[in-house]
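Asks: whatever this is, show me its structure:
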Amino acid sequence: MRKDVIKSLIAIKQSEIPFDVIERDVKLPINRKKIITVPGVRRCGKSTLMEITINNLVREGVPSKNILWLGFDDERLRMMSSEELDDVIVSYMEMFPDTPIKDVHIFFDEIQLIKDWEYFVLRVYKSYCKNIYICGSNATMLSTELSSALRGYPLEYETYPLSFNEYCRFKGITTDSYLEQDRARLKMTFEAYNQASAFPEIVLTSSKSEQLKLLHGYFDTMILKDLSEHYSISNTSVMRYFVKRIMANLTKPTSINAIYKDIKSQGLKVSKDDLYLWADYICDIFMFIRISKYDRSLIKEQKALDKYYCIDNGMRGAVLMPQSNDNGKNLENIVFMQLNRMRLPSDKITYYQGNCECDFVLQREDSVIQLIQVTWSMIDESTREREIKGLLEAASVTGCGNLVIVTKDEEDTFVREDKEINVIPAWKWLLQEEAVSF
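Replies: The predicted model follows:
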């Protein structure tokens, strides 16, 4: 009976090829003879990325019958054991006896729902097929856990909510036109993007009330499933408050100790060690991404406070209901997310803090390659001078001369203290093929 279900699910998915999906900027590799893993936050489009890959395979001439897709979130497969996973390969071979299994491209969605799934995937990779793609939406699909489970075999393609370029594509907005009306539309779209959610499902949902309902659902699932259930945290009310505190402190150095004192003052019980662990967990599930303070001394860097950037402005807005003065925070968060998308494995993003501050220090191996300030507007003279001073001080300390200020819509190039500073509108900066200049 189980094999009948598996065969039915494989056939249904094959019948849907090619999939009706909107292209993403990230492309998964084809024919790399590797286990391709797609980690990322819930609902960011990991399964869709695999469907796009299947479309590309078919365009390359791969027959649809050579595609084995199985989603393990079907309730009829939930009780499978790891030993019964062999039925997947047997079922496919019975369906297509003339197709060598080595020529098949295998896509497993939500396979983490089956206990000890990783041993099955390794066995299939070693014995049957070298083209395997896997993704899932809970904390057992973390980068560190995947690498450990699959013993170094996988190539990872971390996935995020939509970039601004992808957001425009989903909204049908032209990004490569120099016509004034198109540029005006781009600017308006950016202002919406700055406050909106970039989760694909939310972007394609027109009702504001439905968007909020979905975003609260995402947040609750991350709290209850990815954090509380996966890490066996019973104190969910304190966990929820802790996460909101991190969200509220977006773009600022965050003291876990200060949050601990605040929680303790309210008569709530939690240990400081637990909060430090929770800070790791919220980054592990991709709800936040953490950066450290720039310092030539690794010891001093590790002792300094970290900053936490949120995976999605829209989800943060739905949870906190922030005020209109969050435009600057949202912009800095967007810039960081774009930098994180575009960085190479050897790159490192930190922030500078001395007498003045600089939002982002971009390092490639041992060299600082760019310094970036982010501000909503530089019209106010005191704001302008603060941003410039922060850049110049960071440039003096790091020796970097590639200085950029990203704003809502101002554009300029000027020299200060023999250093050229480029001011660029966020919408234009986000659409550059490479946000980091070399």
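Asks: all contacts plus neighbour counts: C-alpha atoms, from now on.
Replies: Fine.
Asks: what segments of the stretch 101-250 of the chain are strands?
Replies: For the stretch 101-250 of the chain, the strands defined by DSSP state E, counting those that start in this stretch cover 105-109, 132-135, 154-156.
Asks: how about the stretch 301-438 of the chain?
Replies: With DSSP E, counting those that start in this stretch as the criterion, the stretch 301-438 of the chain has strands spanning 306-310, 347-353, 357-364, 367-374, 403-407, 412-416, 419-425.
Asks: who wins for proximity to residue 29 among those?
Replies: Comparing the strands of the stretch 301-438 of the chain against residue 29 with C-alpha to C-alpha, the closest turns out to be strand 347-353 (21.5 Å).
Asks: what lies in contact with the closest one?
Replies: Contacts to strand 347-353, defined as C-alpha atoms under 8 Å, 6 or more residues apart in numbering, come from residues 291-295, 340, 357-365, 394.
Asks: tell me the most packed of these, by neighbour count.
Replies: Ranked by the number of neighbours (other C-alpha atoms under 10 Å), these place residue 394 first, at 28 neighbours.
Asks: okay but that one is in contact with residue 358, surely?
Replies: Yes. With contact defined as C-alpha atoms under 8 Å, residue 394 counts as touching residue 358 (6.5 Å).
Asks: overlap of the contact sets of the two?
Replies: Counting by C-alpha under 8 Å, 6+ apart, the residues touching both residue 394 and residue 358 are 352, 371.
Asks: for residue 8, helix, strand, or coil?
Replies: Secondary structure, DSSP: H, G, I helix; E, B strand; the rest coil: residue 8 is helix.
Asks: just give me the neighbour total for it.
Replies: Neighbour count for residue 8, taken as other C-alpha under 10 Å: 14.
Asks: for residue 253, what are its contacts?
Replies: Contacts of residue 253 by C-alpha under 8 Å, 6+ apart are 305, 306, 307, 308.
Asks: mind telling me what element the residue lying closest to the last one once chain neighbours are set aside is part of?
Replies: Right, residue 308. Spatial nearest neighbour of residue 308, excluding adjacent residues (C-alpha to C-alpha, 6 or more residues apart in numbering): residue 290 at 4.5 Å. Secondary structure assignment for residue 290, by DSSP states H and E: strand 288-291.
Asks: one more, please, to line up against the first structure:
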Amino acid sequence: MNAKIIRQQYLDQLALSKDQNVIKVVTGVRRSGKSTLLGLFQDTLREQGIADSQIQSFNFEEEKNVELRDWRKLHHRIEQKLVPDKMNYIFLDEVQKVAQFEEVADSLFVKPNVDLYITGSNAFLLSGELSTLLTGRYISIHVLPFSFSEFVQVFPEEHNNDRLFEKYLTSSSFPEAINLAKIDDKLANNYLRNIYDTVVNKDIAERYQIRGRIDFDRVVKFVFDSIGSPLSARNISNFFKLNNDNIFHGTIKNYLDYLTKSYLVYPVSRYDIKGRRLLTTNDKYYVVDLGLRNILLGSTPGSDVGHRLENVVFLELLRRNEGEIFIGKNEDCEVDFMVQMVGGERIYYQVSYQVNDQPKTLARELAPFYKIRDNYPKFLLTMDLVPEQFDGIKKVNVVDWLLNQ
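Replies: Predicted coordinates:
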């Protein structure tokens, strides 16, 4: 029996916005757990005394709801079942499958007794007409695959967190992929391949009518293989030219945009710390799931461990949502991550697999910190077990950091 993981971070965000006059938009890559999250929140509502008659939930990937992909029929069905003089909680899951769904959202939003929740598997949900329609009227909650703290809960029989982290670092964090891998790795691998094919075929290729699928797949593999490395459409194009493959840099720029909007990858811009300006070239990209990367590249899970660790840290920073994430550039050095918080404060992070008994590696990782002339917190995250401090710079075990210990 699969363990039921309570995704408290996301439930807390939904609870805070409950009954507020904003539409709750839950986004995230396919199979990251958005539908399960809505189900958990509906259970919470029932525990609070909300009657089933006040909750309407529709998943538009289910066969029984195909007819309701017509927005007029959907609107009529919801209207018929609204309970007067009580708050009604409406959940529209994978709503991008409903043509002109923004008409339904607009109509329901203006009703004082409707609290509306919608989910979608790509950023197009918040682009175009809906973005204009919802300006100032929605909050976005972005769902990622399991964090390490959630991953640990799936294996209650394993008490060695370091051993679990090695597994987390080399496998998938998609909820169902983790459960399938417990049975057979081949099942999990097939599942991950299906996720990738669905995202590429349905969310990208069909929408943009991509004809050069071979070129597209080459670009995707290149990006997945280059996590944590500076990339631009032009330098990717130049790489392919060296191998006698001509892919126009404008086409590559579009491909990068499609990958970002489908939540397969996340770009991180570079920020000039000394010059206090955003740099517009050579973003770094991180993948939504390392298991997905294994499948696409056919790579050995234990390889490229430094960039894998960096990818895990980036996704955790994204989950914590403490501020905007940048790559910090300072003169000829770079800090792996700089989190710029709303109040103007910052936190800096360097990520290195190990530095103990490696004085050259330690010096290299600390060097960017010493060039930063401010007193904001600075962390060096490593797999080393013993915490240390170097002139106020804290070296912290990354497993402890991920578990908030």
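Asks: residue range for the strand holding residue 290 of the first structure in the second structure?
Replies: Per TM-score structural alignment, the counterpart of strand 288-291 of the first structure in the second structure is residues 265-268.
Asks: off-centre distance for that stretch?
Replies: 9 Å (C-alpha atoms, centre = their mean, to the nearest Å).
Asks: ok, average deviation of it from the first structure?
Replies: In the superposition with the first structure, the average deviation recorded for stretch 265-268 of the second structure is 1.1 Å (mean C-alpha distance after the TM-score superposition for the first structure).
Asks: related to what we said a few turns ago, max pairwise distance over the contacts of strand 347-353 of the first structure: which two?
Replies: The span of the contacts of strand 347-353 of the first structure, defined through C-alpha to C-alpha, is set by 357 and 365 at 22.2 Å.
Asks: tell me which residue is most central in the second structure.
Replies: Among the residues of the second structure, residue 144 comes closest to the average C-alpha position under C-alpha atoms, centre = their mean, at 4.1 Å.
Asks: that one matches what in the first structure?
Replies: With TM-score structural alignment as the criterion, residue 144 of the second structure matches residue 160.
Asks: how about the spatially closest residue to its match that is not a sequence neighbour, secondary structure?
Replies: Using C-alpha to C-alpha, 6+ apart and skipping the chain neighbours, the partner closest in space to residue 160 of the first structure is residue 44 (5.6 Å). Assigned with three-state DSSP, residue 44 of the first structure falls in the coil class.
Asks: ok, residue 44 of the first structure to residue 56 of the first structure distance?
Replies: Noted for residue 44 of the first structure: a distance of 20 Å to residue 56 of the first structure, by C-alpha to C-alpha, to the nearest Å.
Asks: neighbours around residue 370 of the second structure, how many?
Replies: The number of residues packed near residue 370 of the second structure is 12, by other C-alpha under 10 Å.
Asks: so what corresponds to it in the first structure?
Replies: Match for residue 370 of the second structure (TM-score structural alignment): residue 392.
Asks: repeat for residue 91 of the second structure
Replies: By TM-score structural alignment, residue 91 of the second structure lines up with residue 107 in the first structure.
Asks: one step back: do you know which of the strands of the stretch 301-438 of the first structure lies nearest residue 189 of the first structure?
Replies: Residue 189 of the first structure lies closest, by C-alpha to C-alpha, to one member of those: strand 419-425, at 13.1 Å.
Asks: quick one: which of the contacts of residue 253 of the first structure is nearest residue 387 of the first structure?
Replies: Nearest to residue 387 of the first structure among those, with distances taken as C-alpha to C-alpha, is residue 307, at 18.4 Å.
Asks: what does that closest one correspond to in the second structure?
Replies: By TM-score structural alignment, residue 307 of the first structure lines up with residue 284.
Asks: look up how far residue 256 of the second structure lies from that match.
Replies: As for residue 284 of the second structure, its distance to residue 256 of the second structure is 11 Å (criterion: C-alpha to C-alpha).
Asks: next one: residue 378 of the second structure
Replies: Distance from residue 378 of the second structure to residue 256 of the second structure, by C-alpha to C-alpha: 31 Å.
Asks: sorry, back to before: which one of residue 44 and residue 56 of the first structure has more residues nearby?
Replies: A direct count of neighbours by other C-alpha under 10 Å for residue 44 of the first structure and residue 56 places residue 44 higher, at 22 against 17.
Asks: aligned partner of the more buried one in the second structure?
Replies: Using TM-score structural alignment, residue 44 of the first structure lines up with residue 32 in the second structure.
Asks: need the contact list for that match.
Replies: By C-alpha under 8 Å, 6+ apart, residue 32 of the second structure lies in contact with 143, 144, 145, 146, 174, 175.
Asks: same question for residue 307 of the first structure.
Replies: With the criterion set at C-alpha under 8 Å, 6+ apart, residue 307 of the first structure makes contact with 250, 251, 252, 253, 254, 290, 291, 292.
Asks: 7 Å instead?
Replies: For residue 307 of the first structure, the contact set (C-alpha atoms under 7 Å, 6 or more residues apart in numbering) comprises 251, 252, 253, 254, 290, 291, 292.
Asks: thinking again about what came up before, so what's the match of residue 91 of the second structure up against?
Replies: For residue 107 of the first structure, the contact set (C-alpha under 7 Å, 6+ apart) comprises 68, 69, 70, 132, 133, 134.
Asks: so which bit of the second structure is stretch 329-336 of the first structure matched to?
Replies: The aligned range for stretch 329-336 of the first structure in the second structure is 307-314, by TM-score structural alignment.
Asks: can you list contacts of that stretch?
Replies: Here stretch 307-314 of the second structure makes contact (C-alpha under 7 Å, 6+ apart) with 169, 227, 228, 286, 351.
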